[in-house]
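*Asks:* Pasting the sequence and the predicted model now:
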Amino acid sequence: MTDKATLPGPTPGAGVARYGAGRRRTAGRPGRVRRALTPYLFLLPWIVGVIAVTLGPMAASLYLSFTDYNLVGRLNWVGLDNYRRMFTDDPRFFAAAGVTFRYVLLSVPLQLAFALALALLLNRGVRGLSIYRSVYYLPSLLGSSVAVAILWRQVFGRSGLVNRALEVVGFENLPNWIATPQHALQTLVVLNVWTFGSPMIIFLAGLRQIPTELYEAASVDGAGSARKFAMITVPLLTPVIFFNLILQMIHAFQAFTQAYIISGGNGGPVDSTLFYTLYLYQKAFTDFDMGYASAMAWVLLVVIAAFTAIAFSTSRYWVYYGGDR
């Protein structure tokens, strides 16, 4: 029989330790929840902004695209009638789409080519490179402004700077480029090409990342400047070209300010500068047909998404990333 004196007694402080551990486990649950919610607290302003400024208006626009709404009256549900009118009963819709497609196809390649040419020039080690970058980037900051559009209208007018310069070298009977249907869109293309600063800076950053050892090795093999450009510069610059292509294409599809100011808001002459966004603006705030304008906005979104998807799907055939073979 075991003596009671020899039985193990409770360890001093064991109850206090168990109590403290239980308190820590109980207190740990709110702490873990608090730590899990802390990132979302910092993200809350962004989440509210996305819902209030982006997702909310998008949902409202999608609903309005199925209605007949003039901003002041009642909403009338019309289903797909706005889309049916757009593709069957509205010739100006196709005129605006055609003008926009021509603008994108002309302005984007020309702007990227001009920006790449200047980036190659500045990459040759020009003294005062930071000054040149700032000066060349300035048009990109001003290109979409109302002031530059008004200035462009004066420059390409009948007695503007362009005609005066051409008259000096012997040209006569020069047209008003802005008011001539055959040339009005080209003036806007030139304006977009002039705002080459942003893609040029990106091209210049990409050129600075190409190892000089590749050019040195090509020189040892007897490659000339054209071959170096075709076999080294262009392949290694294709990710940057792709990036600029996507950005400038989306920007060109959404062009509005230049056409609005230069054409006086009506897309003239003879709808030659009737950009898609300009016609959308006319339907929404001139004709007060907000339902139809919302449908046009969603069609534009689908078109931009389709062109972007095509660009991404074809990029694997011509865009070279460092690890590709």
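*Replies:* Okay, I see it. Residues are numbered from 1 along each chain as shown.
*Asks:* Please count neighbours and contacts with C-alpha atoms only from this point.
*Replies:* Fine.
*Asks:* can you pull out the helices in the stretch 151-300 of the chain?
*Replies:* 161-168, 181-194, 197-208, 212-220, 225-228, 234-253, 257-262, 276-285, 290-315 (DSSP state H, counting those that start in this stretch).
*Asks:* Would you tell me which of these gets closest to residue 33?
*Replies:* helix 290-315 (39.2 Å; Cα to Cα).
*Asks:* Next, format the helices of the stretch 151-300 of the chain as a markdown table and append mean neighbour count and distance to residue 138.
*Replies:* Below are the helices of the stretch 151-300 of the chain laid out as a markdown table (neighbours: other Cα atoms under 10 Å; distance: least, Cα to Cα, whole Å):
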| stretch | mean neighbour count | distance to residue 138 |
| --- | --- | --- |
| helix 161-168 | 14 | 20 |
| helix 181-194 | 20 | 10 |
| helix 197-208 | 20 | 7 |
| helix 212-220 | 13 | 29 |
| helix 225-228 | 13 | 30 |
| helix 234-253 | 18 | 17 |
| helix 257-262 | 22 | 17 |
| helix 276-285 | 21 | 25 |
| helix 290-315 | 17 | 27 |
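*Asks:* got another, please set it beside the one above:
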Amino acid sequence: MNPKRSNAIWGFVFIAPQLIGLLAFSLIPLIAAFVLSTLDWDGFGAAAFIGIDNFTYAFKNPDFQKAMTNTLYFSVLTVPMGIFLSLLTAVALNNVRMRVVYRLFFFMPVVTSSVAVAIVWMWLLNGDFGIINVLLKLTFGIQGPQWLTDLHLVLPSLAIVSIWKGIGFNMVLFLAGLQGISKDYYEASMIDGATKNQQFWRITLPLLSPTTLFVTIIAVIDSFKVFDTAFVMTSGGPAKASYTMVYHLYELAFKNFQFGKSSAAAVVLFVIILFFTLLQTHLSRKWVHYAD
């Protein structure tokens, strides 16, 4: 057998598991969602083609509007603060001893079950006997709020949980980016008399911009996909104050059995995420710098 052909065959053999998984769990469901978005189907009977009626219903549905507003607000709360804290943590750990140990501690929430994290934080944020309110009472003598039942505090509370859980993942990415910056730049700047502050703003941040772009894109996508914390901690309440887009999709599909309407809302969410991703990629030309 031709060696090149043999190498090609073995190459396809090795990528086959990943390719099959991509087709089965990503591409085929994506195509199915687009097809279902044009159908009226309850998951059991015959499906009827109704064109764009599901999309019209989605944009007129008050629940869809509420879910989109909450999701956008949640994204604004989590993305900037999450990136800032992750970068701050990565910079702090970059030059300390036992960096691997600290990195492990910060990364543990990332690999911990979302349900387990949500249950623990439900106890911490309980307005009556939660440890956070107990500490506020003992330390400052103030009565803590009802974190998960207050209409104005429930989304910020979920944002705190999301930031805490995701900070380790972004921190690892930033650490990899920091360690990839050549020390020659810092040595040259020290010869020119640059301070640590000037090195950070003129060297570290610009050369870390590719990592920052990647982290930002991933953080925005994750913020739009929030579901597990809202599902476990608040069930979308109170009064749908934590009702997110993915929770809306879940209710339409698995509570109301309106798979066509749920798929249409999912397609809209997909388009919105795609828009923000392309927008960030386009704007990155102005602020992302790659080292020569």
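*Replies:* Happy to help now that I have it. Please read all numbers here as calculations on a predicted model, not as lab measurements.
*Asks:* mind putting the helices of the stretch 151-300 of the first structure in CSV, distance to residue 40 of the first structure included?
*Replies:* Output for the helices of the stretch 151-300 of the first structure, formatted as CSV (distance: least, Cα to Cα, whole Å):
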stretch, distance to residue 40 of the first structure
helix 161-168, 56
helix 181-194, 41
helix 197-208, 33
helix 212-220, 45
helix 225-228, 50
helix 234-253, 30
helix 257-262, 38
helix 276-285, 36
helix 290-315, 30
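*Asks:* so which of those gets nearest residue 127 of the first structure?
*Replies:* The nearest among the helices of the stretch 151-300 of the first structure, by Cα to Cα, is helix 197-208 at 14.8 Å.
*Asks:* what's the matching range in the second structure for the closest one?
*Replies:* Aligned by TM-score structural alignment, helix 197-208 of the first structure corresponds to residues 168-179 of the second structure.
*Asks:* So what's the gap between that stretch and the chain middle?
*Replies:* 16 Å (Cα atoms, centre = their mean, to the nearest Å).
*Asks:* do the same with stretch 72-87 of the first structure
*Replies:* Using Cα atoms, centre = their mean, the offset of stretch 72-87 of the first structure from its chain centre is 29 Å.
*Asks:* Can you measure across that stretch, start residue to end residue?
*Replies:* End-to-end distance for stretch 72-87 of the first structure: 26 Å, by Cα to Cα, to the nearest Å.
*Asks:* for stretch 151-163 of the first structure, same thing?
*Replies:* 14 Å.
*Asks:* do the same with stretch 219-229 of the first structure
*Replies:* 12 Å.
*Asks:* ok, now stretch 199-210 of the second structure?
*Replies:* Start and end residues of stretch 199-210 of the second structure are separated by 17 Å (Cα to Cα).
*Asks:* looking at the first structure, where would I find the counterpart of it?
*Replies:* The alignment places stretch 199-210 of the second structure over residues 228-239 of the first structure (TM-score structural alignment).
*Asks:* residues making contact with that stretch?
*Replies:* If you take Cα atoms under 8 Å, 6 or more residues apart in numbering as the criterion, stretch 228-239 of the first structure is touched by 203, 206-207, 210, 214-215, 218, 318-322.
*Asks:* got it, and stretch 275-289 of the second structure?
*Replies:* With contacts defined as Cα under 8 Å, 6+ apart, stretch 275-289 of the second structure is touched by 206-210, 213, 217.
*Asks:* now swap in stretch 182-189 of the second structure and tell me
*Replies:* 199, 203.
*Asks:* Show me how far that stretch is from its chain's centre.
*Replies:* 34 Å.
*Asks:* Also stretch 56-76 of the first structure?
*Replies:* 26 Å.
*Asks:* what does it contact?
*Replies:* Applying Cα under 8 Å, 6+ apart, the external contacts of stretch 56-76 of the first structure come out as 50, 77-82, 288-295, 298.
*Asks:* Could you let me know which of those residues ends up closest to residue 106 of the first structure?
*Replies:* Among the contacts of stretch 56-76 of the first structure, and counting by Cα to Cα, the member closest to residue 106 of the first structure is residue 298, at 24.0 Å.
*Asks:* Aligned counterpart of that closest one in the second structure, please.
*Replies:* Per TM-score structural alignment, residue 298 of the first structure is aligned with residue 267.
*Asks:* mind listing what that match touches?
*Replies:* Applying Cα under 8 Å, 6+ apart to residue 267 of the second structure gives the contacts 33-34, 37.
*Asks:* What count of nearby residues applies to residue 179 of the first structure?
*Replies:* Residues lying near residue 179 of the first structure (other Cα atoms under 10 Å) number 20.
*Asks:* which non-adjacent residue is nearest the counterpart of it in the second structure?
*Replies:* Counting by TM-score structural alignment, residue 179 of the first structure corresponds to residue 149 in the second structure. Spatially, and ignoring its direct neighbours in sequence, residue 149 of the second structure is nearest to residue 238 (5.8 Å; Cα to Cα, 6 or more residues apart in numbering).
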